[in-house]
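Participant: structure for this input, please:
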Amino acid sequence: MSILLIDSYDSFTYNLRHLVENATGAHVLTIHNDSYDLPREKESLNKLVGSVDAIVIGPGPGNPDSAQDVGIIPYLFETFPKTPILGICLGFQCLCLAHGCTLGYLEHPVHGQISRITPIDRNSLFRDFDTDFDSVRYHSIYISTVTDDIIPLAYSEDQCLMAAKHAQNLHFGVQYHPESVCSEMGSKLVSNFWALVEKRETVPIRDSHLLQTEPLIKHFKTTLEYDYKYEKIPKVDILSACERFPDPLLLNSALSPGEWSIIGLPEPGRSLVVGNSREAGLTVGTWKGETKAHSDSLWSYICNHMSQRYYEPTIGDPELAKCPFVGGFIGFLSYEESIPLTVNKITSGPTPSTRLCFVERFIVSNDKHTFVVSIRPRDKEWIQQTKSQLQTCSEPRFLSSVKAKVEKPDKKSYEKSFYDCQKYLHAGDSYELCLTRQTKVHVPKTVAPWELYKCMVKNNPSPYSCYLDFGDARLLSTSPERFLSWNNQLSQMRPIKGTVKKHPQLTYARACELLKIPKEIGENLMIVDLIRHDLYQMLKEVEVTKLMSVEEYQTVYQLVSVIEGRLQDSIYTGIDLLRHSLPPGSMTGAPKKRSVEILCHLEDRIPRGLYSGVCGYWSVNNHADWSVIIRSLFNYEDDLCSTGTTRCFRCGAGGAITVLSTCEGEWDELNLKLDSVLGIFS
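Facilitator: I've put the predicted structure just below:
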């Protein structure tokens, strides 16, 4: 038994697939709505439909009256009247439109909001639904008039049609999203639909149009080339420790929930450096050594490198054994690394999109002790020398002020883009758009980037702070947001959506009241559903372990959710999740693909660069932790806005625009986030 699922490039499709699989036990085949070129490939599509028991048409951005947005969907309703079909959101609208109903635009679109659904026919789809139920809605378009061919099945509290069926065919649809984490009775709805399907012994055909994700790593090969050795000393100030070495790569957990700070210590001419850029492709070389172009892709190269070097050391110290990093890649991937966008040039040469350094010598520190570690064989002498250097550390010194020229975003330009966002949201092209702007900070070259970072982390300590200087690209981050962490059993994502500024009169209880409002809840819920979709592409078990919890940071309160996925017994590993989840959904909006394209246009094709990308590590024991690059400064050595005497640092900031947003409120939030970084400049 099998079901064909039509994906309209939505960011919730794989949540729906998971729901359908669990509710029916059927094998689900997935294709995009534009996978087949009709009428040229009509015979091939007909053959695929003939091999399944039913069709589920998922949600998606756009208008059901637009051929570009719906692809093959109208053809399915027209050509297969006897094939059971269940349409969700866009699929529901296409069903109604195919039978003469008319569409309208809601005066107040409903995106990520919970509605009370009332069935008026408790047979078929709503059989055994004893009461009304809550479900999440994401739509700007509604069915304004209904023909005799369409029979209404349910309404919302605002009398919007929420479900319907065709008068003769087994074609059904619901406007709401039964697959959302906050929707009730979704599984029951799908199982009721499946009960109406006349099952048969079907053999799903093999078709090149089916969506499949191949794992990046088939298996890890354990290496014998490493030898984990360490020395333990009392805790050393992490900033002071960095100042004892020429090229530290610092991942600094300066605040809970971060636990371990890591200083990677690359070796000139020896440590592997992998770089990538859209213009020049992959480069491979050594730290401050020769670099050469490589014909492989970034993902293929780093996965092949790591798959040959799996290493799980036995660590005698129980405290150090809890540290997930045992050597491996440290670095960053930019926003544009994973998406095919045409953006303007901001550097004279190829713009670095990825920089990763493979470190074998490093220092790790928690709130009690500092450890000097090497996985290189016969490296005791270096460990002892480094231990001696750390024992002579003094307290770090900070600049009293940093003078720089700051070019903040233009408010009128932002206002225009904000109202353009509203047009797209009201038209149904997106549910949420994370609109951003960049600030340029012109810093005298007499001020070392390290001094800037020290001021930043003193002013705004955060759990995912970092200082990564690769020479041609520098990242100074005080990010509070984990993007993705993983080990061999579990993955975790911690999206942040919803921010209020701290002040002496603002209590935690009051912050909760300000953040637990429909606008903020809608923003967070959309990203939670998006992340579940990203994980369900590859994993069977995904759980929201924390939903919209308020967390306190140095300068703000923020609304945080936690989503975990089970990797144990999966053919996929964490690196698959990373590749297919980029760029971070909290920095794009939903649906992700359409939102990214819209945002590129609204942001005047200025590349976000490192901002909105991710930074962190991937350890040889297949543990990893990546944060979202926000609250950060970054610089390219050949930035077109740098001069002979000044270095141009860029600082991105923005927020999620929804139909409930106000321009003034979003502008204030953008500046609040900017100020957490720019407060060090005078």
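Participant: please count neighbours and contacts with C-alpha atoms only from this point.
Facilitator: Fine.
Participant: how about the contacts made by the residue nearest the centre of the chain?
Facilitator: For the chain, the residue nearest the mean C-alpha position is residue 584 (2.4 Å; CA atoms, centre = their mean). Residue 584 is in contact with 483, 612, 613, 614, 628, counting by CA atoms under 8 Å, 6 or more residues apart in numbering.
Participant: can you list the buried residues in the one helix or strand residue 667 maps to?
Facilitator: Using DSSP states H and E, residue 667 maps to helix 663-678. The neighbour-count check on helix 663-678 (16 or more other CA atoms under 10 Å) flags 663, 666, 667, 669, 670, 672, 673, 674, 676, 677, 678 as buried.
Participant: so which elements touch it?
Facilitator: Counting by 3 or more CA pairs under 8 Å, 6 or more residues apart in numbering; DSSP states H and E, the packing neighbours recorded for helix 663-678 are helix 411-427, strand 646-657.
Participant: most tightly packed of those?
Facilitator: strand 646-657 (a mean of 24; mean count of other CA atoms under 10 Å).
Participant: and the angle from that one to helix 411-427?
Facilitator: Calculated by axes from the mean of the first three to the mean of the last three CA atoms, to 10 degrees, strand 646-657 forms an angle of 30 degrees with helix 411-427.
Participant: strands of the stretch 451-600 of the chain, start to end?
Facilitator: Shown for the stretch 451-600 of the chain, the strands assigned by DSSP state E, counting those that start in this stretch span residues 464-469, 473-479, 482-486, 490-493, 496-501, 542-552, 556-566, 589-590.
Participant: one more to put side by side:
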Amino acid sequence: MPRPTSTTRSWTRATTRSSCSRGSSEPRSLTSSATSEGTDPGVRRVRLEIDLDPLDVLRLFRGRERLVALLGAWHQGEALIAFDPVRVAERPFDDVVTAPLVAPGSFGGGWIGVWGYRLGQRVESVPEPATRPVPQPDHRIGFYDRVLRRSNGTWWLETLGRTDDHDVLASLGLAPERPPFDVGSFVLTPSPAEHRAGVERALEHIRAGDIFQVNLCARLEAPFEGDPLELFCAGVDALHPAYAAFVDSPEGAVASLSPELFLRRTGREVLTSPIKGTAALTSDPAELEASGKDRAENVMIVDLMRNDLGRVSAPGSVRVPALVRAERHAVWHLVSDVVSHLPPGVTDAQLLRATFPPGSVTGAPKVRAMEVAASLEPTARETYTGAIGHVSPAAGLELNVAIRTFEVSDGRIWLGVGGGIVSDSTPEAEYA
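Facilitator: A predicted model of the protein is given here:
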């Protein structure tokens, strides 16, 4: 997780600069056609001849109802784009249970959206901070029965039996627009002095043996004008995150530039890859791997995720095939992998209830760390530190950790930032 200032400044500066230059650029023209069709069991696939990158294809569907996009490493592809869901979830865990289809290499459709952090507070019966500057829904999840998917450089229109393609093909014949947007000056809540005081109080809990680690978060907020889709495109263009996600809804938009995989379920196999430990790209990754503080943070969260997965996994199946490796993203991160095997009959809802919210953004022990964080953070988390992704009958479940995530509503934009506090943390270093 980033510190509240230095890394975040680079994201916001890069995003704002990109918006100014790209907003005035001339879009390329586009010609497209559907050239072939294929069918996996339950999934209809139409191959499209499109000469545009994922961001410009996404721009073609600007303004469509509940537009969503997953860009990066999702489902072993490069892009998933969908709009006009046939259903909106009312129950964020129970509604998203799907009967699996056997469709190798396909996505087809499924539930796509946001599971906000506050859902986890309810699952674990943790009190929520009273202050919510811009209240947002605790979930925004729709069922999409057709998606545009790019894999290995090829675009496909994939549907769960749906055959009305004319509106998609018509949009693909247009030229993408790149309107400008403007982000005002960010203000941090709490103030620097208040944040340092919060870190000190967290350290008191750690010294007393109440917790081992807590993720303490702050909020950057600013005025916003323009289309949040363009903010998302600029951020992806600048940072190339592994698990980028855009979710639009009547209440506002979420633009996530996350590098972190929360959960991937394929059949009965589950993978989580928690991130703890961060260093600038100019630093030596070997030094990050050797850092006692960063390794301790990462290992504690690995143990937490082992425990969470163990609640629903087959006995003895939880393993750690990779412990504390440095990965290159917009910064260096320490990443570990935890895998498990689910017994027959375990649903996605059961898996989510056992693991949500992600352990890397809570602390250890999980529930007590969430309680401490709620008592010290001056404003409630909304989408931030929840999860964004898909639950698909063909492609399984895949969710990011909603960090580096902008939320836009009512002319305001905010970005949650935070860091893991452990016994050798210092208030000054946590704000640096």
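Participant: TM between them?
Facilitator: Once superposed, chain against chain, the TM-score is 0.82 (TM-score structural alignment, normalised by the length of the second structure); 383 aligned residues with a CA RMSD of 2.4 Å.
Participant: most neighbours, which of the contacts of residue 584 of the first structure?
Facilitator: Counting neighbours by other CA atoms under 10 Å, residue 628 comes out on top of these with 31 neighbours.
Participant: alignment lookup: it to the second structure.
Facilitator: Superposed on the second structure with TM-score structural alignment, residue 628 of the first structure falls opposite residue 401.
Participant: circling back: which of the contacts of residue 584 of the first structure sit farthest apart?
Facilitator: 483 and 612 (10.5 Å; CA to CA).
Participant: now for the two: what residues contact both?
Facilitator: Counting by CA under 8 Å, 6+ apart, the shared contacts of residue 483 of the first structure and residue 612 are 584, 628.
Participant: list the buried residues in the top strand by length along the first structure.
Facilitator: Longest strand in the first structure, counting residues (DSSP state E): strand 102-119. Buried residues in strand 102-119 of the first structure, counted by 16+ other CA under 10 Å: 103, 106, 109, 110, 111, 112, 113, 114, 115, 117, 118, 119.
Participant: the nearest residue to residue 222 of the second structure once chain neighbours are set aside: how many residues sit nearby?
Facilitator: Nearest residue to residue 222 of the second structure in three dimensions, chain neighbours excluded: residue 186, at 4.5 Å (CA to CA, 6 or more residues apart in numbering). By other CA under 10 Å, the residues close to residue 186 of the second structure number 16.
Participant: hmm, back to that, closest to residue 313 of the first structure among the buried residues of strand 102-119 of the first structure?
Facilitator: Set against residue 313 of the first structure, the nearest of those by CA to CA is residue 112 (45.5 Å).
Participant: from residue 259 of the second structure, how far out is residue 388 of the second structure?
Facilitator: Per CA to CA, to the nearest Å, residue 388 of the second structure is found 12 Å from residue 259 of the second structure.
Participant: overlap in contacts, the two.
Facilitator: With CA under 8 Å, 6+ apart as the test, residue 388 of the second structure and residue 259 both reach 400, 401.
Participant: okay, these two: which has more neighbours?
Facilitator: residue 388 (32 against 26).
Participant: so who does the aligned partner of that one in the first structure touch?
Facilitator: For residue 388 of the second structure, the aligned position in the first structure is residue 615, judged by TM-score structural alignment. Contact analysis of residue 615 of the first structure by CA under 8 Å, 6+ apart lists 330, 331, 332, 333, 626, 627, 628, 629.
Participant: excluding sequence neighbours, find me the nearest residue to residue 615 of the first structure.
Facilitator: That would be residue 332: by CA to CA, 6+ apart, it lies 4.0 Å from residue 615 of the first structure.
Participant: pull the number of nearby residues for the aligned partner of the one you found in the second structure.
Facilitator: By TM-score structural alignment, residue 332 of the first structure lines up with residue 114 in the second structure. Around residue 114 of the second structure there are 28 other residues, counting by other CA under 10 Å.
Participant: likewise for residue 376 of the first structure?
Facilitator: Neighbours around residue 376 of the first structure, by other CA under 10 Å: 16.
Participant: what's residue 77 of the second structure aligned with over in the first structure?
Facilitator: Counting by TM-score structural alignment, residue 77 of the second structure lines up with residue 259 in the first structure.
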